[in-house]
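K.L.:
Okay, sequence plus prediction incoming.
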Amino acid sequence: MRNAWRTCAVCLYALLIGACSSVSLKQVDHFGTSALKFSEASQKAFALYEDASVQYKLDYMATTPRTEADLRIFEGFISYSPQATNAIGVRLKRLELIEAYAVTLKTLATTDPKESIDKSSTKLNSSLTTISKNSGNSDPEVQKQIGLVSTAVRTSYTEFAAHKRRQAIKDLVIAMHPSVIAACQDMVQRFSVPLTGPSPSIPAFVSAQLDLRQQYLLQEYNRVRELPTTTFERRRALLSNLNAVYLARVAAPQFFMSLREVAEKAESAQLALRSAVLKDEFSTSELVENLIQLQDKLDDAEKFYHSLVPASGG
């Protein structure tokens, strides 16, 4: 059904594109929306990575009452490890970069007020500068991109005529292309299992923490289930927590796999958008197809994420 709908949608868009005499920026807006969702979904994954380590420590402490607690149990792996903080920090800045790029594209495609353009492009320029510093990248090409974006989007479009809006989008897409592609490819690697190299494997780490949480919760249930003081409500609560963690453990690999596919489709959509704007086209059947596929993958990621959330704080 999904494939049939996709085929019909692509054909319909192709007919509409051919029938319109004016240049439509609707697909640029749709790309911005999808890119924004991609950034948000990926940031949720890093939040799960942080939360998994905290929840594991809480369950461990709860099932080992003789172990003395300290405030470090509330620190996630990212907060506790300087190496992880630096490595993950760069990734989060790259996601902020995608977010700022998406917002600026949407602003260019849908609004006129120069104040909105200035606000979005300022955020983009700040993100570009930050990612350049945090990654230790002194590549002149990166610095050139920063200058291009600032010039193309902020200073040249006081008179925001339609052709200048399209030119701003074109300049932005071309200037940002290397950084966006690099960010997408990095997310593909981050959400793949197994992952080799100095950076931690996020999917493997989350799954391992959930495995340990299952063990601790099961151990606690078996310890108290026959005690005279254990009520039905207590047993039921423990089993509910165990079930939530079990469902999260099942969903975790699927969530990260879907995020990897989202990153791959986001890269394909960016390639299609760049290909289109290089020909001064802003809505093509290739771009539409990639955007539909990207939305499909985003829907899958959201579905699996909802299966993971109940285990947080369980």
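P.N.:
Now that the structure is in, tell me what you want to look at. Numbers count the residues shown, from 1 in each chain.
K.L.:
Please make it C-alpha for all contacts and neighbour counts, starting now.
P.N.:
OK.
K.L.:
all helices for the protein, in order.
P.N.:
Along the chain, counting by DSSP state H, helices occupy 2-19, 26-63, 77-80, 82-110, 114-134, 140-149, 162-190, 202-224, 232-278, 285-308.
K.L.:
Check it against this one:
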Amino acid sequence: MAKCRRCGREAGYRVSYAKLWLCGEHFKEYVEERVVETVVRHGMTGGGGRVVVAVSGGVDSMSLLAITAKRRVEMGVEKIVGVHVNLGIEGYSDLAEAAVREYCGSLGVECTVLRLRDILGVGLPELASRAGRPPCSVCGLVKRYLITAYAVATGASAVFTGHHLDDAARYMLKDLYVGDFKSLAGLKPAVREPGLPVKAKPLITLGKKDIEAYAELAGVPHLEAPCPFKHSTGVEEAAEGFLKALEREHPGARLILLSSMLKLIEGYIEPVEKETYRRCSVCGMPSRSSVCSFCRLTERTLGEPMGGRVLRSLSQPVFS
């Protein structure tokens, strides 16, 4: 029977890429320490200490919220705000909101809910239908914009999201396959753009199985039901299958891929991205064109670009 590397007791958890056996208590400690190390190494708090944690209600973001609340002093975090976007999906969104509110309350963390229907007058299903786009595509765009806009409006120094190692490796392969090299720059552990909070991924060195095991050991509640619109593309499924097979044969392969890709991003892709940096002429948020994706989407579906109005409304304390 394997023994815990730290205390010698019976080990029930193996961190394959680190060739490490740990008992339950020290596995939790290992996960938390790894997150703290990632935050500190990459300067993820942005130096200001007020951090927005994007919380969907799923196991990844709820675990991130728990670890940030528990280890905030070591991370250099002075203030945490859990931010949840209620997308207006019948039978799902209200359950997710309730789960997030309850857990934030139990942790003593301030919770802010941004309701898409209150902000834009429509929920995600109708917005996606009007746009003629898949709900997941519209969802990602809207959530990124609203959470970043809230962080800007409230003076946050960073936004933490629950993206983990499996996510990063899968997205990297997909972007390489389709030739979307610009999107690769956004997969860095911490993305910095002038005048914006740091966009950070504190879980990026942890696999999904590690996070799920941590949540079970630490008693982190989360919404079990998946979003009814969730789906994977054929490319994403193929990438995930390839990565799982590679990891089985070569433990640590995802971390090696991440490290190699970050060198590519920093050496070749990021310098080009900096040269093409611009801001939306409507709302002032970062954009690859003269008008950002959110303002273009809302103009096409709602009759006017809503970015500027959203930014102004989020600066008022009416959503908390």
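P.N.:
Right, received. Where do you want to start? Source: prediction; values computed, not measured.
K.L.:
what TM-score do we get after superposing?
P.N.:
After superposition, the two chains reach a TM-score of 0.26 (TM-score structural alignment, normalised by the length of structure 1), with 124 aligned residues with a CA RMSD of 5.5 Å.
K.L.:
could you dump the helices of structure 1 to a markdown table with mean neighbour count?
P.N.:
Compiled in a markdown table, the helices of structure 1 are given as follows (neighbours: other CA atoms under 10 Å):
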| stretch | mean neighbour count |
| --- | --- |
| helix 2-19 | 13 |
| helix 26-63 | 20 |
| helix 77-80 | 16 |
| helix 82-110 | 21 |
| helix 114-134 | 19 |
| helix 140-149 | 16 |
| helix 162-190 | 19 |
| helix 202-224 | 18 |
| helix 232-278 | 20 |
| helix 285-308 | 20 |
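K.L.:
From residue 158 of structure 2, how far off is residue 83 of structure 2?
P.N.:
Per CA to CA, to the nearest Å, residue 83 of structure 2 is found 12 Å from residue 158 of structure 2.
K.L.:
quick one: which of those two has more around it?
P.N.:
Higher neighbour count among residue 83 of structure 2 and residue 158: residue 158, with 29 against 26, using other CA atoms under 10 Å.
K.L.:
in which helix or strand would I find residue 308 of structure 2?
P.N.:
helix 307-314 (DSSP states H and E).
K.L.:
on contacts alone, who are the packing partners of that helix?
P.N.:
Packing partners of helix 307-314 of structure 2 (3 or more CA pairs under 8 Å, 6 or more residues apart in numbering; DSSP states H and E): helix 135-153.
K.L.:
Show me what counts as buried in the helix it packs on.
P.N.:
Buried positions in helix 135-153 of structure 2, judged by neighbour count with 16 or more other CA atoms under 10 Å: 135-136, 138-139, 142-143, 145-153.
K.L.:
Would it be right to say that residue 84 of structure 2 lies in a strand?
P.N.:
Yes: assigned with DSSP: H, G, I helix; E, B strand; the rest coil, residue 84 of structure 2 falls within a strand.
K.L.:
Now that it has come up, it's in contact with residue 100, right?
P.N.:
Yes: the pair residue 84 of structure 2 / residue 100 is scored as a contact, 7.2 Å apart, by CA atoms under 8 Å.
K.L.:
Comparing those two, which residue is more hemmed in?
P.N.:
residue 100 (28 against 23).
K.L.:
so how far is residue 63 of structure 2 from the more buried one?
P.N.:
When distance is defined by CA to CA, residue 100 of structure 2 is 11 Å away from residue 63 of structure 2.
K.L.:
Likewise for residue 235 of structure 2?
P.N.:
Taking CA to CA as the measure, residue 235 of structure 2 falls 28 Å from residue 63 of structure 2.
K.L.:
Just want to know which of those two has more residues nearby.
P.N.:
residue 63 (26 against 16).
K.L.:
The more buried one: what secondary structure?
P.N.:
Counting by three-state DSSP, the backbone at residue 63 of structure 2 sits in helix.
K.L.:
need the contact list for the residue nearest the centre of structure 1.
P.N.:
The residue lying closest to the centre of structure 1 (CA atoms, centre = their mean) is residue 42, at 2.2 Å. By CA atoms under 8 Å, 6 or more residues apart in numbering, the residues touching residue 42 of structure 1 are 95, 187, 259.
K.L.:
quick one: it from residue 265 of structure 1, how far?
P.N.:
Using CA to CA, residue 42 of structure 1 is found at 13 Å from residue 265 of structure 1.
K.L.:
Helices of the stretch 151-300 of structure 2, start to end?
P.N.:
Ranges of helices in the stretch 151-300 of structure 2, per DSSP state H, counting those that start in this stretch, are 165-178, 181-184, 208-218, 234-249, 253-264, 270-275, 293-302.
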